[in-house]
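Asker: Sequence isn't available, so here's the structure alone:
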């Protein structure tokens, strides 16, 4: 396997849906090209999907973020069409909260075959950082990278804070100063 690209929650609700984010809209062409190049280079591509059910508003997250989003099967739950997940995705992990225990389990089970993991997606300060740190916990001696140009936070300040926090945890952060361009 060697290298893996994890695309975190590039779903319609996080980009132009219920939780619309201008920074997320801006990174879409960059993310699309990053995925295409990864597959061209033989990199495995994993997509995570934030996944809630109709009872979302009664959950702890729903009480703190009272905006129904990524309801399983809804249009907003789907990965952006332009990312061509059916063409490029090797694995898909649904997650009911910020971090995916299934993704962490996957890396635990494939520790020997994994040399490097790179992350892109949204939101840098919530789901990206959660999945990066879970992965670092199960792959402490592997290179874990975050491509800042392929990530967007809830706000630019939150994005920056999350990048700094990940660097403090020995995560390699690349393309910090670049605008998200394809």
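Answerer: On my side now, so go ahead. None of the values given here were measured: they were computed from a predicted structure.

Asker: From now on I want contacts and neighbour counts done on CA atoms only, so please keep to that.
Answerer: Fine.

Asker: elements contacting the strand or helix carrying residue 92?
Answerer: Taking DSSP states H and E as the criterion, residue 92 maps to strand 91-95. With contacts defined as 3 or more Cα pairs under 8 Å, 6 or more residues apart in numbering; DSSP states H and E, strand 91-95 has these neighbours: strand 44-50, helix 101-109.

Asker: how does it look with 7 Å?
Answerer: Strand 91-95 sits against strand 44-50, with contacts defined as 3 or more Cα pairs under 7 Å, 6 or more residues apart in numbering; DSSP states H and E.

Asker: How far off centre is the strand it packs on?
Answerer: In this view, strand 44-50 has its centroid 7 Å away from the chain centroid, taken as Cα atoms, centre = their mean, to the nearest Å.

Asker: ok, the residue with the largest distance to the centre of the chain - contacts?
Answerer: Distance from the C-alpha centroid of the chain peaks at residue 58, with 24.6 Å (Cα atoms, centre = their mean). Contact analysis of residue 58 by Cα atoms under 7 Å, 6 or more residues apart in numbering lists nothing.

Asker: tell me which element the nearest residue to residue 44 once chain neighbours are set aside is part of?
Answerer: Distances taken as Cα to Cα, 6 or more residues apart in numbering place residue 4 nearest to residue 44, at 4.8 Å, with adjacent residues excluded. If you go by DSSP H and E, residue 4 is part of strand 2-8.

Asker: One more to weigh against that first structure:
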């Protein structure tokens, strides 16, 4: 029942959200969990496409540019890379639906080096909603690419979080004022 829309959940992993995560955004990340679960349920019930995009790193990968910026995180094969909490629970339940997709990404941007744009276009999807973490890093870079690829954007304020409140607020304004995104309250 594709309504030409998709939900993209960015990096909602244990390392980015759990209290003991390697690069956690802390309480703000956990506070958006129920909102994300509700959005997944709505898209699942309407059989609209759902994309889980997940940061992927390898242990001792000295060539990755993030190594100089952040501690090791989302290492393949670790529990830190698993989806967090109830988002993981719902993913386990719906993952075999043909409209649910899981894409690994090795850069902030969910489009960079992934088949995301091709998959959206194959499905005639024009409207995307982005939720997840971190607002001012991976969500931001994904949103900029989506804008440059001419997608209509919704980025719910209650569905994104960051460890940097100033960066979070700046990104929300950027989504609205520079990308023309609907930033619902």
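Answerer: Done, it's in. Source: prediction; values computed, not measured.

Asker: TM-score them against each other, please.
Answerer: Comparison of the two superposed chains (TM-score structural alignment, normalised by the length of structure 1) gives a TM-score of 0.86, and 171 aligned residues with a Cα RMSD of 1.8 Å.

Asker: before we move on, the earlier item: what's the distance between the aligned partner of the residue nearest to residue 44 of structure 1 in structure 2 and residue 158 of structure 2?
Answerer: The equivalent of residue 4 of structure 1 in structure 2 is residue 6 (alignment by TM-score structural alignment). Counting by Cα to Cα, to the nearest Å, the gap between residue 6 of structure 2 and residue 158 of structure 2 amounts to 17 Å.

Asker: who has more neighbours, those two?
Answerer: residue 6 (23 against 18; other Cα atoms under 10 Å).

Asker: residues in contact with that one?
Answerer: With contacts defined as Cα under 7 Å, 6+ apart, residue 6 of structure 2 is in contact with 48, 49, 50, 125, 127, 128, 129.

Asker: How about the secondary structure of residue 15 of structure 2?
Answerer: helix (DSSP: H, G, I helix; E, B strand; the rest coil).

Asker: and the gap between the closest residue to it other than its chain neighbours and residue 161 of structure 2?
Answerer: Distances taken as Cα to Cα, 6+ apart put residue 21 closest to residue 15 of structure 2, at 3.7 Å, once the chain neighbours are dropped. Per Cα to Cα, residue 21 of structure 2 is found 15 Å from residue 161 of structure 2.

Asker: element containing the aligned partner of residue 165 of structure 1 in structure 2?
Answerer: With TM-score structural alignment defining the correspondence, residue 165 of structure 1 maps onto residue 174 in structure 2. Secondary structure from DSSP H and E places residue 174 of structure 2 in helix 165-177.

Asker: In structure 1, what residue corresponds to residue 64 of structure 2?
Answerer: That one, residue 64 of structure 2, aligns with residue 59 by TM-score structural alignment.

Asker: what about residue 21 and residue 161 of structure 2, which has more around it?
Answerer: residue 161 (27 against 18).

Asker: Would you mind confirming that that one is in contact with residue 30?
Answerer: No. At 8.6 Å, residue 161 of structure 2 and residue 30 do not qualify as touching, with contact defined as Cα atoms under 7 Å.

Asker: ok, back up a step: name the nearest of the contacts of residue 6 of structure 2 relative to residue 119 of structure 2.
Answerer: Using Cα to Cα, residue 125 is the member of those that sits closest to residue 119 of structure 2, with 8.7 Å.

Asker: burial count for the closest one?
Answerer: For residue 125 of structure 2, using other Cα under 10 Å, the count is 19.

Asker: corresponding residue for it in structure 1?
Answerer: Aligned counterpart of residue 125 of structure 2 in structure 1: residue 114 (TM-score structural alignment).

Asker: now swap in residue 101 of structure 2 and tell me
Answerer: Match for residue 101 of structure 2 (TM-score structural alignment): residue 91.

Asker: doesn't residue 134 make contact with residue 162 of structure 2?
Answerer: Yes. Taking Cα under 7 Å as the definition, residue 162 of structure 2 is a contact partner of residue 134 at 4.5 Å.

Asker: Skipping adjacent residues, who's closest to the most centrally placed residue in structure 2 in space?
Answerer: The structure's structure 2 has its C-alpha centroid closest to residue 10; by Cα atoms, centre = their mean the separation is 1.0 Å. Spatial nearest neighbour of residue 10 of structure 2, chain neighbours left out: residue 132 (4.6 Å); criterion: Cα to Cα, 6+ apart.

Asker: In contact with the one you found, which residues?
Answerer: So residue 132 of structure 2 contacts 9, 10, 11, 12, 139, 159, 160, 161 (Cα under 7 Å, 6+ apart).

Asker: Kindly recompute the last result at 6 Å.
Answerer: 9, 10, 12, 160 (Cα atoms under 6 Å, 6 or more residues apart in numbering).
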